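Trainee: Pasting the sequence and the predicted coordinates here, then a few questions.
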Amino acid sequence: MTVTVPGIAAHLAERPDTLALVQCRKGTSRRISRGELVRGCHRIAQALRDAGVRPGHKAVVMTRDAYDLTAVSYALVALGAVPVLIEPRAGVGRCLEDVAPDVFIGEPLAHLGRRALRWGRPHVRIPLVTGPAPLLPGQRLATRAPAGGIPSLRVRESDGDELAMIAFTSGSTGRPKGAEYRHATLAGQLDALTALMGPRPDDVLLAGFLPVALLGPLLGLTTVAPAVNHLAPARTSPEELVGPILEHGASIVLASPAVLTLIARHCGRRGITLPSVRQILSFGAPLRTGLADALRQAVPDDAEILSVYGATECLPVSAIGDHELRAARVRPPGGHAGTCLGQPLPGVRARILDADATGLGEIAVAGPTVSPAYHARPDADAAAKSTTDHGVLHRTGDLGRLDDEGRLWFLGRRAHLITGTGFTLATEDIEAAADAAPGVRRTALVGVGTAVCQLPVLCVEPLPATPRATVLAAVRAALEDHPEGHRVGALLIRSGFPTDPRHNSKIDRMRLAGWAARRLRGRVR
């Protein structure tokens, strides 16, 4: 049975004179109305058709321009082609081998990478360059629509089961994989985000992560795309984030903890408040109460601060407010604590698989927001996907538990479990306690040495200007209060952790463990 779902044209048809997208660039901004966005999509769809793009073609879209990413992706979907979202980083070549794309659409820098590193060969037959490209051979794709009336966006009819998009995972815990989104998947994600945000007609969304610019207009929101450094979000100038919030009256801020930290610190240093903000959604890594406290100083008292849990393959899954997050710190009798993720969202079903005697196991999720498959990766499907009465059940690779209230708790990645001699440690169980110590920005538990007899090492990043001795004493006190804290064999101070390229929030534990091993050389066999 197939289910028809609303298409992009239906989402964009209403209120053509209202703002769809505000694109910020170093002190300037470009405003695009919904009508202009429809015109742009129409023009691009015609240009794509003229270039030979056909229904079913897979088209890599690689650009840091929020308008180009949005309009090109919409136009491809309207044609029945499949946009493929992938970040320019190590491993792109293997990702494109999985996808075998027919089309490569990107800014000049992406095409230089494609030509130099032979991305997509021999599959790419239609290379199209967006933006200025005077020195690059190949066909230009004009993405800016001329002024004029609003043509109807001719859309190929599709049903909910048809492939709509492929979005690659960040690769922070292994080889990136292409998650398939059917039209029904995208519709489920929009429904879940609508339930989570409760968008109002006058809301303005600040998109702290580039692909969010794709979803904002479909949610009916004016979407502000700040000048984030998308190759290293944590290095973004905070003025480029706070300025647009104030200038455009952003009411919803959606960003990773790394980006939210920039906002909170800048507001704290300058004494700035953000009176228009009614909701902050943190995603990409657990929200710590210290960051929530800092954000609270900048927003109105009745603003909602949410930690949102999900993954590329299932977004969103659950959410929890900062007030409940502070209250949910009680360790279950004989069990693991970790970080509370809140109740699963309506329509989302969470299960714990392979649970031990304490209830700790792998979090698995089913529901309308779940990607049904990985593209051309039957091995990954066999490991992570199974069919149930509630649809595809996806193994997240995250360790967790369900409490008596039906709330999810996060204990870290299954692949990051520390296995010592006669014990195991879940990273989030230790880190959630240590991160709450005074003077600590964040901590990371890594295992050094051979599996099954690893030495648990807690790496500690202090807050700026905090004496090392003070921080170490506070962390030791936190570990003494933790029933498994005595298992930690070493504490190492490090300023700055290696992180994932997408959010700059997920810690690259393999690199950090290598650094810790070098520091402890001679102590560990």
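Mentor: Received the coordinates, thanks.
Trainee: contacts and neighbour counts: CA atoms only from here.
Mentor: OK.
Trainee: got the contact list for the closest residue to R25 other than its chain neighbours?
Mentor: Nearest non-adjacent residue to R25, counting by Cα to Cα, 6 or more residues apart in numbering: A227, 5.4 Å away. Contacts here follow Cα atoms under 8 Å, 6 or more residues apart in numbering; on that basis A227 touches Q23, C24, R25, K26, T236, E240, L241.
Trainee: what about versus this one:
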Amino acid sequence: MHGLRGWETSAALAVGTSGSTGDSKVVLLSAGALVASAELTHARLGGPGTWLVALPTTHIAGIQVLVRSLVAGTEPGVMDLSTGFRASGFATAARGVLTRPGPHYTALVPTQLARLVATDGPGLAAIRAFDGVLIGGAATPPSLLERARAAGVRIVTTYGMSETAGGCVYDGVPLEGVRVRLTDGTGTAADGTEGRIEIAGPVLALGYQGGEPFGEWFRTGDLGRLTDDGRLEVLGRADDMIISGGENISPTRVERVLAAQPGVHEVCVVGVADPEWGQAVAAAIVPGDPRTPPDPDRLTAAVREAVGRSATPKHIAFVPELPLRGPGKVDRAAVARSFG
């Protein structure tokens, strides 16, 4: 680390962000933050156990599975991802993990979970046997969560990022010692229960390589709200907000409505240029059965009723798959470009 400043030399790990909404940055994490994240995760899940690595270890989610294994003193199972993620490959890799004593855990992105619960096969049987399945890296459609939980999968939704050593809010509740607040984006407390998400605590990174160290609080690029029972609900990135006819529209809210409709497998909602409205809401949808996609009029009606007229998609395109960038994150810029 020759040439780095004093605080930067305390870093034990340098990991790149996914760059899904801009240029990738290198996050510097201390050993203390990595270990704290692992220990707090085990405390929330019910104790140390054996982990299955099913995510690339070039990203923080995969790296933290290795760190948790080191902290637990257990040898992780490792899934071969060289040819992509397949339910059969997951089942094979899980077999060796599930025979070991103690709790069994893994971490997945929503796309992987969807493939495992798509059919009643060995992949679903394997994922059911885990004591905890962390799901993060991207927004998970409520319909997918309901389907997985109904199938007996012990899902734990996570929110976090490289800057917080991975997931630090589980099922809407911060890990012990992690603090979350909602602000107007400048550090001032937001009015009501919605605002920019800021995070503090022992899992926080030192800072970005070549930048200034983080302070007590890290200001994320995400918007959130507090539910009636005090849980954090992530509304999506502030940069992704669609402004149509002067109205601010959360694409995440529209996606949740569309994803819950029969015949919709995956969906991404973006804003596209519109001469009259400034931006128009556009939805790229992966149908469950490409031969019989859902009725667009029924989809727009569902959004109109649940979110409002201004949020109703003006453009709907049925696509075979959504472009990905990073571990399971949809490339929203590529989706927007596809609408021309």
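Mentor: Okay, I see it. This one's a predicted model, so the numbers in the text were calculated from it and none came from an experiment.
Trainee: so the residue nearest to R25 of structure 1, which of the three states?
Mentor: Counting by DSSP: H, G, I helix; E, B strand; the rest coil, the backbone at A227 of structure 1 sits in coil.
Trainee: Would you mind stating the distance between it and T273 of structure 1?
Mentor: A227 of structure 1 is 20 Å from T273 of structure 1, where distance means Cα to Cα, to the nearest Å.
Trainee: just checking, what residue in structure 2 corresponds to the residue nearest to R25 of structure 1?
Mentor: In structure 2, A227 of structure 1 lines up with D80, judged by TM-score structural alignment.
Trainee: same thing with L472 of structure 1?
Mentor: That one, L472 of structure 1, aligns with P296 by TM-score structural alignment.
Trainee: Quick one: map E198 of structure 2 onto structure 1.
Mentor: By TM-score structural alignment, E198 of structure 2 lines up with A364.
Trainee: Surely its match and T396 touch.
Mentor: Yes - the criterion here is Cα atoms under 8 Å, and A364 of structure 1 meets it with T396 at 5.7 Å.
Trainee: Tell me which of the two has more neighbours.
Mentor: A364 (22 against 19; other Cα atoms under 10 Å).
Trainee: How about the contacts made by the more buried one?
Mentor: Contacts of A364 of structure 1 by Cα under 8 Å, 6+ apart are A350, R351, I352, L353, L393, H394, R395, T396.
Trainee: swap the cut-off to 10 Å and go again
Mentor: A364 of structure 1 makes contact with 314, 349-353, 384-385, 392-400 under the criterion Cα atoms under 10 Å, 6 or more residues apart in numbering.
Trainee: What sits closest to S73 of structure 1 if chain neighbours are left out?
Mentor: Closest residue to S73 of structure 1 apart from its sequence neighbours, by Cα to Cα, 6+ apart: P83 at 5.7 Å.
Trainee: Can you find which helix in structure 1 contains the most residues?
Mentor: helix 34-51 (DSSP state H).
Trainee: Return the list of helices and strands in contact with that helix.
Mentor: Packing partners of helix 34-51 of structure 1 (3 or more Cα pairs under 10 Å, 6 or more residues apart in numbering; DSSP states H and E): helix 8-12, strand 19-25, strand 28-33, helix 66-79, strand 126-129, strand 139-140.
Trainee: counterpart of that helix in structure 2, which residues?
Mentor: Here helix 34-51 of structure 1 fails to align to any part of structure 2, judged by TM-score structural alignment.
Trainee: counting contacts, what elements does the next helix or strand after that helix pack onto?
Mentor: As assigned by DSSP states H and E, the chain's next helix or strand after helix 34-51 of structure 1 is strand 58-62. Packing partners of strand 58-62 of structure 1 (3+ Cα pairs under 10 Å, 6+ apart): helix 66-79, strand 82-85, helix 92-99, strand 103-106, helix 108-117, strand 126-129, strand 163-168.
Trainee: same thing but at 6 Å, please
Mentor: strand 82-85, strand 103-106 (3 or more Cα pairs under 6 Å, 6 or more residues apart in numbering; DSSP states H and E).
Trainee: Helices of the stretch 151-300 of structure 1, start to end?
Mentor: For the stretch 151-300 of structure 1, helices defined by DSSP state H, counting those that start in this stretch occupy the ranges 183-197, 212-215, 239-248, 257-270, 289-296.
Trainee: Dump these to a markdown table, plus distance to T466 of structure 1.
Mentor: Formatted as a markdown table, the helices of the stretch 151-300 of structure 1 follow (distance: least, Cα to Cα, whole Å):
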| stretch | distance to T466 of structure 1 |
| --- | --- |
| helix 183-197 | 37 |
| helix 212-215 | 35 |
| helix 239-248 | 25 |
| helix 257-270 | 15 |
| helix 289-296 | 15 |
